[in-house]
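Asks: Got a predicted structure plus its sequence, pasted below:
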Amino acid sequence: MVECVVKNWQGEEAGTASLDLRTAKEENAAHIVHRALVRQMNNARQGNACTKTRAEVSGGGRKPWRQKGTGRARAGSIRSPLWRGGGVIFGPKPRDYSVKMNRKERRLALRTALQGRADDLIVVEDFSSQLPRPKTKEVVAALSRWGVGAEQTALLIVAERDENVYLSVRNISSIKMISAANLNVFDLLTADKIIATASAIAKVQEVYGE
């Protein structure tokens, strides 16, 4: 179980929140999280790179010159891979890079990754009421009060998307906002800091707690 201090909009302590998730055993944790990360990155690949072989390149039906007597090397087609504009040898073709992983393993990896970042987790009170209209400057000031450095990247986890919060955050290149229902291993591992609202922590505990 992880006990977290909840901070208010001004950056002051306003209570505590607990996160108790079933995680992988220590000797297997890195392996299962790595598998989930590789799966997510592979499944994001389009796999649509395509090159043409000498059979697919247009032209080349006629032998460029006769076999003997010219003094030049023999050539059978201007679309040979040795020629400029010819086919490609062993080039990429469209393929499916997706990797399968059991749902229970995926959820276990996600829980393990989240609880493993407990030292970088910052829990704050829901602050949508503090933004009656979109205001990026106020969010930047709040991030500083919460302990997020100017050069650090952060993942903001909210229970439900609020339009004013989204519009205030979207222009901050170092911040990515996602809902608790869209948690993923890649975002959890790549952010320097993880900021979660108290309601988001409660939702994560409800959805992923077992």
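Replies: That came in fine, so what should we check first? Numbering: from 1, shown residues only.

Asks: only C-alpha atoms for contact and neighbour calcs from this point on.
Replies: OK.

Asks: Which residue would you name as the spatial centre of the protein?
Replies: Within the chain, one residue has its C-alpha closest to the average C-alpha position: by CA atoms, centre = their mean, that is Phe186, at 4.2 Å.

Asks: Tell me which residues touch it, please.
Replies: By CA atoms under 8 Å, 6 or more residues apart in numbering, Phe186 lies in contact with Leu37, Gln40, Met41.

Asks: again, but for Glu160
Replies: Glu160 sits next to Ser179, Ala180, Ala200 when contact means CA under 8 Å, 6+ apart.

Asks: give me that answer again for 6 Å
Replies: Glu160 sits next to Ser179 when contact means CA atoms under 6 Å, 6 or more residues apart in numbering.

Asks: And it, how close does it get to Ser173?
Replies: The gap separating Glu160 from Ser173 is 21 Å, by CA to CA, to the nearest Å.

Asks: hold the first one in mind and look at this next one:
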Amino acid sequence: MLTVPVYNTNGDQVGEIELREDVFGVPPHIHVLHEAVVWQLARRRRGTHDTKTRGEVRGGGRKPWRQKGTGRARHGSIRSPIWRKGGIVFGPHPRDYSYRLPKKVRRLAMRSALSAKVRDGKLVVLDELKLEQPRTKEMIRILGNLKVNEKALVVTAQPEENVFKSARNIPGVKPTVADSLNVYDLLAHPTLVITKEAVARVQEVFAP
């Protein structure tokens, strides 16, 4: 079992916690992490881009000049793709970019990302994280006590409204809950700040 220290909001170590090696101690799979990030970003794409074909561009219904006798090339519409302001031949149209990634691959990617945090010493476990009222200054103080001076992902087991409101205005800090944890956020934020309850939830969900 892996053992990491547990801190309070003042930055003092108040104990230790054992982490499951099959969740926080697996060798990182770089290819699987890449696959998970590409899949996640593809699902986020709206796919609303659209270009007009020659049949959708306004105008161009009348033949610009007669077929023969002008000395110019024959044309049937000024909205032909070879004309300026004409239609687009193979332009993008609305589509769904999402695709299916096997569940085992997604779970392995999560375990790889979590294990990388432990290996790099970027996992900070809190005994609890609760605020009586939303105060950004208080959240900045807590992160300062934990010596977190870079982009961080703050994870709680249950939705904590005061924590969310206090952290969302801090540049580079993203609050979330254990059930919404994903590979992209883990890789985008160097430091993972997580509560003991959230660790238990993560181990429960992502254990093989």
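Replies: Great, that's in hand. Just so it is clear, the model here is predicted, and its values are computed rather than measured.

Asks: now the strands for the second structure?
Replies: In the second structure, the segments counted as strands under DSSP state E are 2-7, 13-19, 123-126, 152-156, 173-177, 191-195.

Asks: From the chain's centroid, how far away is the shortest one?
Replies: Same thing as strand 123-126 of the second structure. Its chain's C-alpha centre lies 21 Å from the corresponding centre of strand 123-126 of the second structure when counted by CA atoms, centre = their mean, to the nearest Å.

Asks: Where does it end up in the first structure?
Replies: Under the alignment (TM-score structural alignment), strand 123-126 of the second structure falls on residues 121-124 in the first structure.

Asks: What's the average distance for that stretch when superposed on the second structure?
Replies: Relative to the matching residues in the second structure, stretch 121-124 of the first structure has an average distance of 1.0 Å after the fit, by mean CA distance after the TM-score superposition for the first structure.

Asks: Mind listing what's buried along that stretch?
Replies: Leu121, Ile122, Val123, Val124 (16 or more other CA atoms under 10 Å).

Asks: which residues does the first one contact?
Replies: Yep, that's Leu121 of the first structure we're talking about. Counting by CA under 6 Å, 6+ apart, Leu121 of the first structure has contacts Ile194, Ile195.

Asks: Would you mind measuring from it to Leu108 of the first structure?
Replies: Distance from Leu121 of the first structure to Leu108 of the first structure, by CA to CA: 19 Å.

Asks: And Arg39 of the first structure, by the same measure?
Replies: Here Arg39 of the first structure is placed at a distance of 14 Å from Leu108 of the first structure (CA to CA).

Asks: show me the biggest helix of the first structure in terms of residues.
Replies: Ordering each helix of the first structure by length in residues (DSSP state H) puts helix 26-43 first.

Asks: in it, what counts as buried?
Replies: Ala29, Ile32, Val33, Arg35, Ala36, Leu37, Val38, Arg39, Gln40.

Asks: Residue in the second structure paired with Gln205 of the first structure?
Replies: So, by TM-score structural alignment, Gln205 of the first structure is matched to Gln203.

Asks: which non-adjacent residue is nearest its match?
Replies: Nearest non-adjacent residue to Gln203 of the second structure, counting by CA to CA, 6 or more residues apart in numbering: Val23, 6.4 Å away.
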